[in-house]
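**Student:** Dropping a prediction and its sequence here:
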Amino acid sequence: MHKIPDIAPFRKKLDELNDQMAAPDFYSDQRRAADISREQVRLSTLVEKFEAWHSTVQQLKENKAMAEDESVDEELREMAQEELESLAAQRDKLANDVLRFMIPPDATDSRNSVMEIRGGAGGDEANIFAGDLFRMYSRYAETRGWRVEVMSSSPADVGGFKEIIFMMTGEEAYKYLKFESGVHRVQRVPATETQGRIHTSTATVAVLPEAQEVDVELNMNDLDISTMRASGAGGQHVNTTDSAVMMVHKPTGVTVYCADERSQIKNRAKALTVMRSRLLKAKEEEEHAKYAAERKGQIGTGDRSERIRTYNYPQGRLTDHRIGLSLSLPTVVDGDLDDLIDALQNYDYEARIQNLLDQQTA
């Protein structure tokens, strides 16, 4: 059982938030009000969990004392003894709940998510695999009631995608998807393989929090924006109007291309959304790098060069290499990601809890 850090600073912060929420002009800034309200709910729940934990600890002590006190009626002692196991389990669960609520959520957890999937090593099979991953995430989105909007895509001739960028819109989408960034490896016999040989191919996934204008200072003078005629499938229209938009952020070299919409204005808006999200992600990674030593044990860096998972079709097994978890492949690729994502989140929580406790004893 983990030791519970001092609750006093959290109580003090909760009192401060309650005072802010009582101010007459609290809702004048809607975004700030929403952020404060979420934090107030988290800290209120933390204090409630702590009170329940403290009460359970006291009850456990009383039951132990009663069970060992021979002057107490034997029937009462037996009842006290019987409750010890369930009380201990309740105490440990509440302790874990308290520690989890002590961990502040990432500021972007509540955001929508921009996802980018690209075929990697393996030629045509890599592009087909990129398409399989897109379907997997789309089906997962359906189970959560999220909306999937393609921002930009480059279909491959044999099927799948050379690249596809899409928005996941739904409650806490980034929180659930952020650990998907990295290299995904597939081992299987491609449909084009005539001799039944197993090939290994890869696709890269990048998961970005949807950025808001206040997150990134984007000077329009820093953008080199050009328009052109879109290429690929889409009917006559793609060949007759300059609807595609290429956007380059000159200070960083970040480039975004959007051509899925027939309207240049819509493609420009989508390109700006992706550009802001990429710049925000770069900003986050820079901040994370500063505190990498304090984040020991957490799940990777989210870097798209890190191999995170293998999809082994001959053995019907999916393995996440970061946490050593293996699951049935068919259910996962069909969009049932709950067990996988729960395991990744729990692993991350445990690492962050341990970091919190290490800081308390440092």
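**Tutor:** Received the coordinates, thanks.

**Student:** Going by C-alpha atoms from here, please, whenever you check contacts or count neighbours.
**Tutor:** Will do.

**Student:** All the helices of the stretch 101-250 of the chain, in order from the start?
**Tutor:** Applying DSSP state H, counting those that start in this stretch to the stretch 101-250 of the chain gives helices spanning 124-144, 173-177.

**Student:** now those helices in JSON lines, with distance to residue 306 and mean neighbour count?
**Tutor:** Formatted as JSON lines, the helices of the stretch 101-250 of the chain follow (distance: least, Cα to Cα, whole Å; neighbours: other Cα atoms under 10 Å):
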{"stretch": "helix 124-144", "distance to residue 306": "16", "mean neighbour count": "21"}
{"stretch": "helix 173-177", "distance to residue 306": "16", "mean neighbour count": "22"}
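
**Student:** any chance of the ones you listed in CSV, with distance to residue 246 too?
**Tutor:** As requested, the helices of the stretch 101-250 of the chain are exported to CSV (distance: least, Cα to Cα, whole Å):
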stretch, distance to residue 246
helix 124-144, 22
helix 173-177, 26
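
**Student:** which stretch among those helices comes nearest residue 345?
**Tutor:** helix 173-177 (8.1 Å; Cα to Cα).

**Student:** For that closest one, which outside residues touch it?
**Tutor:** 108, 109, 110, 111, 112, 113, 146, 207, 208, 209, 341 (Cα atoms under 8 Å, 6 or more residues apart in numbering).

**Student:** Now render those as TSV, adding neighbour count.
**Tutor:** Shown next, in TSV, are these (neighbours: other Cα atoms under 10 Å):
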residue	neighbour count
108	19
109	17
110	19
111	20
112	23
113	27
146	19
207	27
208	28
209	28
341	17
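
**Student:** Let me know the closest of those residues to residue 248.
**Tutor:** When the contacts of helix 173-177 are ranked by distance to residue 248 (Cα to Cα), residue 208 comes first, at 17.9 Å.

**Student:** ok, now which ones touch the closest one?
**Tutor:** Listed by Cα under 8 Å, 6+ apart, the contact partners of residue 208 are 113, 114, 115, 174, 178, 277, 278, 280, 281.

**Student:** mind listing which of those residues are in strands?
**Tutor:** Mapping the contacts of residue 208 onto strands (DSSP state E) picks out 113, 114, 115.

**Student:** can you put the residues you listed in JSON lines and add distance to residue 66?
**Tutor:** What follows is the ones in strands among the contacts of residue 208, written out as JSON lines (distance: Cα to Cα, whole Å):
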{"residue": "113", "distance to residue 66": "54"}
{"residue": "114", "distance to residue 66": "58"}
{"residue": "115", "distance to residue 66": "58"}
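
**Student:** Second structure for comparison follows:
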Amino acid sequence: MKKASFIQKLEGSKKEFYEISKSIIQPNIISDQKKYKILLKKYLKLEKIVSLYEKYNKKLALLQEADFILKNDSDADLKELASIEKYKILENLSSIEKESYDLIFSLSNETEETTENHRNAIVELRSGTGGDEACLFVEDILRMYTMYFKKSGWKYKIIHAQKGGIKGYKEIILDVNGKEGVYGNLKFESGVHRVQRIPKTESQGRVHTSAITVAVLPQVKDIEVNINLSDIKKETFRSSGAGGQHVNKTESAVRLTHLPSKITVECQEERSQHKNFEKAINVLRSRIYQNEKEKRLKEISIKRKSLVSTGDRSVKIRTYNYPKSRVTDHRIHKSIYDLAGFMNGNIQEMINFLKFIENKK
């Protein structure tokens, strides 16, 4: 970055800092928690930039003094000291420039995607190729994630579950909530997860390959996605999951179809039809939001900065090889030789590698 452009950006940051410092204390901003948090985060980053800018100007003033002595003073000892001081100042200026540039760059890259990282998430698991074995693997991955949620201090609720033919699940949808960073961590899990192992039903000991799909969506509020109720077809039916005699007596399960987009959502985990409707609406809202976001990206031809979090469900992202006790992420060509630990929820190491690659792009 050229010096003039760099100074211009510092001046712009300083101006924005003082503007935000005035607006952030206004009652209408304080009462809006979402807007307040966004502005506060930006304020704190800008505060660091302004502090560095002040330090930078002080060093420039000292550099001018050293240059004046070197140019005008006849004392050899004093000129030598000024020369040493100038070298130190130039090193300090270079360090401040680099730190300021990094902060300015990170601030300018606070896009919709990075702010989404702090959202809660909807996680959808579905069996793919492999029949009953795929349903069993959905259950295994569900256990892996719930153990990871526990380690992370997050809470989850089952929104919808459809049992497999013998055991496991054909489909299960979770509502995952935490203090922050839920979607920012889980978004890397979207895609096809493949398993290679000997099924319990295999008498000849042959390794079979099955696959499931994982979709992770950011949770959104009703103010962000406005759904017209006249565009929704609502159907009710009897629940087929756990719940005793109740599930066979009342039509508490809800199926919602968003007619313009043809997106369908089911929820049957609650005894109350009203509660199932609320949960289904939340999932529907997240799916519509995700669809619209993907359309915008295509329309303006923006390629994501990394392939590691595209969320494309057709992309094979990971293989779980049981005979070799190995889990491999194909996006970053990273293998971990502790499949048992991974399946017990120790997946943060892999997520951290994915984060590193994404931020590096």
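**Tutor:** Cool, the structure landed. Just so it is clear, the model here is predicted, and its values are computed rather than measured.

**Student:** Quick TM-score on the pair, please.
**Tutor:** Taking TM-score structural alignment, normalised by the length of structure 2 as the basis, the two superposed chains have a TM-score of 0.80; 329 aligned residues with a Cα RMSD of 3.3 Å.

**Student:** picking that back up, which one of the helices of the stretch 101-250 of structure 1 lies nearest to residue 262 of structure 1?
**Tutor:** Proximity to residue 262 of structure 1 (Cα to Cα) singles out helix 124-144 among the helices of the stretch 101-250 of structure 1, at 22.4 Å.

**Student:** residue range for the closest one in structure 2?
**Tutor:** Alignment of helix 124-144 of structure 1 against structure 2: residues 132-152, by TM-score structural alignment.

**Student:** Give me the contact list for the matching stretch.
**Tutor:** Residues contacting stretch 132-152 of structure 2 (Cα under 8 Å, 6+ apart): 125-128, 155-156, 164-171, 195, 199, 210-212, 342-347.

**Student:** Please apply the same query to stretch 223-232 of structure 1.
**Tutor:** Contacts with stretch 223-232 of structure 1, where a contact means Cα under 8 Å, 6+ apart, come from 154, 238-250, 259, 264.

**Student:** what does stretch 42-58 of structure 2 give?
**Tutor:** Residues outside stretch 42-58 of structure 2 that contact it (Cα under 8 Å, 6+ apart): 10, 13-14, 16-17, 20-21, 93, 96-97, 100, 103-104, 107.

**Student:** about what we covered before: out of the contacts of stretch 223-232 of structure 1, who has the most neighbours?
**Tutor:** residue 259 (28 neighbours; other Cα atoms under 10 Å).

**Student:** looking at it, that one is touching residue 243, isn't it?
**Tutor:** Yes. Residue 259 of structure 1 lies in contact with residue 243 (Cα atoms under 8 Å); the separation is 6.6 Å.

**Student:** Common neighbours of the two, please.
**Tutor:** What both residue 259 of structure 1 and residue 243 touch, as defined by Cα under 8 Å, 6+ apart, is the set 230, 267.

**Student:** buried set for whichever strand or helix holds residue 43 of structure 1?
**Tutor:** Here residue 43 of structure 1, judged by DSSP states H and E, is contained in helix 30-68. Going by neighbour count (16 or more other Cα atoms under 10 Å), the buried part of helix 30-68 of structure 1 is 33, 36-37, 39-40, 42-47, 49-50, 52-53, 56-57, 59-60, 63-64, 66-67.

**Student:** Buried members of the contacts of residue 208 of structure 1 into PyMOL, please.
**Tutor:** The following PyMOL line selects those of the contacts of residue 208 of structure 1 that are buried, judged by 16+ other Cα under 10 Å:
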select buried, resi 113+114+115+174+178+277+278+280+281
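
**Student:** conserved subset of the contacts of residue 208 of structure 1 in structure 2?
**Tutor:** Retained in structure 2: 113, 114, 115, 174, 178, 277, 278, 281, out of the contacts of residue 208 of structure 1 (criterion both residues aligned by TM-score structural alignment, their matches' Cα atoms under 8 Å).

**Student:** Same list, the residues you listed, but as a markdown table with distance to residue 327 of structure 1 please.
**Tutor:** Shown next, in a markdown table, are those (distance: Cα to Cα, whole Å):
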| residue | distance to residue 327 of structure 1 |
| --- | --- |
| 113 | 25 |
| 114 | 26 |
| 115 | 23 |
| 174 | 23 |
| 178 | 19 |
| 277 | 31 |
| 278 | 31 |
| 281 | 29 |
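
**Student:** the strands in the stretch 101-250 of structure 1, which residues?
**Tutor:** With DSSP state E, counting those that start in this stretch, the ranges of strands along the stretch 101-250 of structure 1 come out as 113-119, 147-155, 161-169, 182-188, 199-209, 223-228, 244-249.

**Student:** Give the aligned range of the following helix or strand past the last one in structure 2.
**Tutor:** Right, the one you point to is strand 244-249 of structure 1. Proceeding C-terminally, strand 244-249 of structure 1 gives way to strand 254-258 as the next helix or strand, assigned by DSSP H and E. Aligning strand 254-258 of structure 1 against structure 2 (TM-score structural alignment) gives residues 263-267.

**Student:** before we move on, what about stretch 188-206 of structure 1?
**Tutor:** Counting by TM-score structural alignment, stretch 188-206 of structure 1 sits on residues 197-215 of structure 2.

**Student:** What does residue 351 of structure 2 correspond to in structure 1?
**Tutor:** Aligned against structure 1 - with TM-score structural alignment as the criterion - residue 351 of structure 2 pairs with residue 341.

**Student:** To residue 268 of structure 1, which of the strands of the stretch 101-250 of structure 1 lies closest?
**Tutor:** Per Cα to Cα, nearest to residue 268 of structure 1 of the strands of the stretch 101-250 of structure 1: strand 244-249, 5.9 Å.
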